[in-house]
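Peer 1: Here is a sequence together with a model predicted from it:
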Amino acid sequence: MNQAAAPADAIDWARIREDFPVLRREVHGKPLVYLDSANTGQKPAQVIEAVDDFFRHHNANVSRAVHALGTEATDAYEGARRKLAKFLNVRGDELVLCSGTTFAINLVAYSWALPRLQPGDAIVVTRMEHHANIVPWQLVAERTGATIKVAEIDERGDLDLEQLYGLLTPEVKLLAVAHVSNVLGTVNPVRDICRQARKRGIVTVVDGSQAAPHRPLDVAAIGCDFYAITGHKMAGPTGTGALWARREHLDAMPPFLGGGEMIKQVRFEGTVFNDAPHKFEAGTPNIAGFIGLGAACDYLSAIGMDNIEAREQALLEYATGRLDATEGVRIFGRAREKAAVISFLVEGAHAHDLATLLDLEGVAVRSGHHCAHPLMQHFGVPATCRASFAFYNTFEEVDAFIAAIAKVRQLLL
């Protein structure tokens, strides 16, 4: 049902929640309260059925066969590329389909950065980056002699923009920044950041993993050079994602992997590569997964990303208020603009123990360093718990979450 035209408070969110089969189950005899959508989003029946339909009725490889099934598979796969391009407001021929943000960033690291960087050059990353937007740049820096600079955050969890812009000196060739922090929920002003970088001739890579599922996106308007997303966080299957890149970069970059589909002609004397984006898509792709991701784009768009963002902001505000009123809870990150992610600790409990006890109450939260060791070091803790909300969550689930924390605190006293 298309409710995109309706305001968020007029949408039947309970009806939408019914689209998610897993949310009906119990764990440890308690109704499941799934608060780990920053880790992976749950899948609506429409996505599950799209994948099932492909395997039942259309299963074939893409771009390799002229028979009916092969044509159907190719049309559906390329149709998913078009749907994702529309969702991001980019050109389909600038969108490389891949396994997710980690692959996408490594593609930029090895195909764009490695051939270009040299001793004396620098890469800027931020304190709040996921390891997937740190480690590839470290590996490239080690091989090229480039250095890494770190943009810091303030006490609220916002980027220190003055310090960041001060780092953008002539030796900096690349800036890597998260659109939304997976730990703090901080929404970075990526449009302004990319504008400042472009003025200085610095190439920008934006990690959009935590933005694409939760807010309207206009990647073209952001003004970055590269934008990476992960499909399984936005109601799609695992093993799906994409890298958007400016056409001039894609044309100039050598292939990252070699094999089938990324070629026009192979001879022992040399190979002629396919045009972008296909020259970066070697081998048989996750066809069913991308068809599912296309269905996820349809599903999210039908609800309306403005509505999804408003719903999740209401849940965030309510949950933050309830946690602030709970004794012994420490929240990490209170950025001025924040997505529906709350990292927290409860006095007297290690994050892993806390998550285990909450799980016994049916509440699923993430515990650990969240692939963000440098951020944990900044706050002086080894780990936190993280409750991350999606539009299919309810205010009653927030109440159950708070009640579970209260029960854990009683056990600790």
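Peer 2: Yep, it's here. Because the structure is predicted, anything quoted here is derived from the model rather than measured.
Peer 1: Could you use CA atoms for every contact and neighbour count after this?
Peer 2: Will do.
Peer 1: any idea how far the closest residue to residue 279 other than its chain neighbours is from residue 67?
Peer 2: Closest residue to residue 279 apart from its sequence neighbours, by CA to CA, 6 or more residues apart in numbering: residue 262 at 4.0 Å. Between residue 262 and residue 67 the computed distance is 21 Å (CA to CA, to the nearest Å).
Peer 1: Doesn't residue 255 belong to a strand?
Peer 2: No - using DSSP: H, G, I helix; E, B strand; the rest coil, the assignment for residue 255 is coil, not a strand.
Peer 1: so where do the strands sit in the stretch 201-350 of the chain?
Peer 2: For the stretch 201-350 of the chain, strands defined by DSSP state E, counting those that start in this stretch occupy the ranges 203-207, 226-230, 241-245, 263-267, 270-273, 329-332, 341-346.
Peer 1: Quick check: which element contains residue 411?
Peer 2: Per DSSP states H and E: residue 411 is located in helix 395-412.
Peer 1: in that helix, what counts as buried?
Peer 2: 397-398, 400-402, 404-406, 408-409 (16 or more other CA atoms under 10 Å).
Peer 1: closest to residue 211 among the residues you listed?
Peer 2: residue 398 (21.9 Å; CA to CA).
Peer 1: thought the closest one was touching residue 321?
Peer 2: No - at 10.5 Å, residue 398 does not count as touching residue 321 under the criterion of CA atoms under 8 Å.
Peer 1: what's near enough to touch the residue positioned nearest the centre of the chain?
Peer 2: Centroid-nearest residue in the chain, with CA atoms, centre = their mean: residue 209, separated by 1.3 Å. Contacts for residue 209 were tallied using CA atoms under 8 Å, 6 or more residues apart in numbering; they are 101, 179-180, 228-230, 233.
Peer 1: A further structure is provided below for comparison with the first:
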Amino acid sequence: MTAAASGTAPQPPTTHAAGSGAVDWARIRADFPLLTRQVHGKPLVYLDSANTGQKPAAVIEAVDDFYRQHNANVSRAVHALGSEATEAYEGARRKLARFLNVRSDELVLCSGTTFAINLVAYSWALPRLQPGDAIVLTRMEHHANIVPWQLVAERTGAVLKVANLDERGDLDLEHLYSLLTPEVKLLAFTHVSNVLGTVNPVREICRQARKRGITTLVDGSQAAPHLALDVAALGCDFYALTGHKMAGPTGTGVLWARPEHLKAMPPFLGGGEMIREVSFEGTVFNDAPHKFEAGTPNIAGFVGLGAAVDYLGAIGMDNIAAREQALLDYATAALEKVPGVRIFGKAREKAAVISFLVEGAHAHDLATLLDLEGVAVRSGHHCAHPLMHHFGVPATCRASFAFYNTFEEIDVFVAALGKVRNLLA
């Protein structure tokens, strides 16, 4: 339970190391060049990390170094640059495997969670589902974990079933488990809600699904930047994440899958590097994961993502989680004191995301006026239309925090919100 949830207003730690080991958070923040800029003549307060995370200098420099010193295609040349590029690319795969505690040959490198989920939808689900089968989702899903399943259902005759939330924004587990009937072939759900911050009990949910013979896919986009992950211990069948939310470059991501699935699934895209031999009479495909990686990949992006994994690991994911919990508690308590503020989602276990509205103000107006104060928050439906409908609102504002934020920035944000509230009153 957060301090805010218990009714105790937290105070900012007196040192940067408080509650999170011997981490110098001021030094960590200095690693992020963009955070030093100004917006509209005011210091930037970046509270949109759930949308995309900022990049430390180590990541920027890794991408720059690749293009300056090692640029070549992967797996296609025996010259020095080709070997260096291939080693850097496969080295990133190995780093990601250690980060997730899985085997590197179980990781498909792709453009992000959206691609990863579509890969499962078209390569695993489409050949298997039949009329009368069902897919279970939850009401807190991102569109990337809704639309692919709708498309597959339309083509196979399968149906979708949706698990509800309780009044706090927690998943209604009793309702979810009641939906896991024999016709259900897949349960797809998020690890952490991008709107509510709700952290779902993935291991227990997957255990219940596995008892019923149901395959599970977990959207880990909002979990990977904030939580220490042991994917092998979660018990799911598929796990997807996005690199740009975890301090890496855009256009990078990972699908982890159990080896038996990867072996049985047909390729999703055809082209170079996903083959062993091609003739006009037929093609022999490469082994997984390479049979799912057609064409030239985002090599420099994955070099950068490997550097991001190194960077996060050096800080320690437990330290990051503790820091962000402290920021969340502090911000929640401060926002609850602002008259007219409505916070959406007060789950028992919650990541550092606060979706909110101010009485009488539209989310876009709030975000626009906060931007004039130098404060960057997201406004809109957050690619979660069904969740907005659940709460009866067209949009919310969302402040999302990362370990590089400060308690002083939260003070600036809350003061700016008070000023904006008065303007709109």
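Peer 2: Received it, and whenever you're ready, just let me know what you need. This one's a predicted model, so the numbers in the text were calculated from it and none came from an experiment.
Peer 1: can you tell me which residue in structure 2 aligns to the residue nearest to residue 279 of structure 1?
Peer 2: In structure 2, residue 262 of structure 1 lines up with residue 274, judged by TM-score structural alignment.
Peer 1: go on, residue 372 of structure 1?
Peer 2: When structure 2 is aligned by TM-score structural alignment, residue 372 of structure 1 is paired with residue 384.
Peer 1: Its match and residue 144 touch, don't they?
Peer 2: No - Residue 384 of structure 2 is beyond contact range of residue 144, at 9.2 Å (criterion: CA under 8 Å).
Peer 1: Pick out whichever of the two has more residues nearby.
Peer 2: Taking other CA atoms under 10 Å, residue 384 of structure 2 and residue 144 do not tie; residue 384 has more neighbours (21 against 17).
Peer 1: ok, and the closest non-adjacent residue to that one?
Peer 2: Nearest non-adjacent residue to residue 384 of structure 2, counting by CA to CA, 6+ apart: residue 142, 5.1 Å away.
Peer 1: And for the equivalent of the one you found over in structure 1, the neighbour number?
Peer 2: Using TM-score structural alignment, the partner of residue 142 of structure 2 in structure 1 is residue 130. If you count neighbours by other CA under 10 Å, residue 130 of structure 1 ends up with 24.
Peer 1: With residue 115 of structure 1 as the reference, measure out to residue 130 of structure 1.
Peer 2: Distance from residue 130 of structure 1 to residue 115 of structure 1, by CA to CA: 24 Å.
Peer 1: How is residue 185 of structure 2 assigned, secondary-structure-wise?
Peer 2: Classified using three-state DSSP, residue 185 of structure 2 is strand.
Peer 1: what separates the aligned partner of it in structure 1 from residue 313 of structure 1, distance-wise?
Peer 2: Using TM-score structural alignment as the criterion, residue 185 of structure 2 maps onto residue 173 of structure 1. Between residue 173 of structure 1 and residue 313 of structure 1 the computed distance is 36 Å (CA to CA).
Peer 1: Would you mind listing the residues in contact with residue 147 of structure 1?
Peer 2: Applying CA under 8 Å, 6+ apart, the residues near residue 147 of structure 1 are 119-123, 141.
Peer 1: quick one on the thing from earlier: make sure the match of residue 185 of structure 2 is actually in contact with residue 120.
Peer 2: No - shown here, residue 173 of structure 1 and residue 120 do not form a contact pair, counting by CA under 8 Å, at 10.1 Å.
Peer 1: Which of those two has more residues huddled nearby?
Peer 2: Neighbour count, other CA under 10 Å: between residue 173 of structure 1 and residue 120, residue 173 has more, with 22 against 11.
Peer 1: List the contacts of the nearest residue to the more buried one once chain neighbours are set aside.
Peer 2: Nearest-residue entry for residue 173 of structure 1: residue 202, 5.0 Å, with adjacent residues in sequence omitted and distances by CA to CA, 6+ apart. By CA under 8 Å, 6+ apart, the residues touching residue 202 of structure 1 are 168, 172-175.
Peer 1: Most neighbours among these, which one?
Peer 2: Counting by other CA under 10 Å, top hit in the contacts of residue 202 of structure 1: residue 175 with 27 neighbours.
Peer 1: Verify the contact between that residue and residue 201 for me.
Peer 2: No - taking contacts as CA under 8 Å, residue 175 of structure 1 lies outside contact range of residue 201: 10.5 Å.
Peer 1: Residue 300 of structure 1: how many residues sit nearby?
Peer 2: The tally of other residues near residue 300 of structure 1 (other CA under 10 Å) stands at 19.
Peer 1: ditto for residue 372 of structure 2
Peer 2: So residue 372 of structure 2, with other CA under 10 Å, has 15 neighbours.
Peer 1: Quick check: the aligned partner of it in structure 1 vs residue 56 of structure 1, distance?
Peer 2: Aligned counterpart of residue 372 of structure 2 in structure 1: residue 360 (TM-score structural alignment). Remark: distance between residue 360 of structure 1 and residue 56 of structure 1 (CA to CA) = 38 Å.
Peer 1: Could you do residue 98 of structure 1 as well?
Peer 2: According to CA to CA, residue 98 of structure 1 and residue 56 of structure 1 sit 24 Å apart.
Peer 1: Which one's more surrounded, these two?
Peer 2: Taking other CA under 10 Å, residue 98 of structure 1 and residue 56 do not tie; residue 98 has more neighbours (25 against 9).
Peer 1: all helices for the stretch 151-300 of structure 2, in order.
Peer 2: Along the stretch 151-300 of structure 2, counting by DSSP state H, counting those that start in this stretch, helices occupy 173-179, 202-211, 231-234, 259-264, 299-315.
Peer 1: what angle do the longest one and strand 253-257 make?
Peer 2: Spelled out, that is helix 299-315 of structure 2. Computed by axes from the mean of the first three to the mean of the last three CA atoms, to 10 degrees, the angle separating helix 299-315 of structure 2 from strand 253-257 equals 80 degrees.
Peer 1: what helix or strand is the aligned residue in structure 2 for residue 387 of structure 1 on?
Peer 2: The equivalent of residue 387 of structure 1 in structure 2 is residue 399 (alignment by TM-score structural alignment). According to DSSP H and E, residue 399 of structure 2 maps onto strand 396-400.
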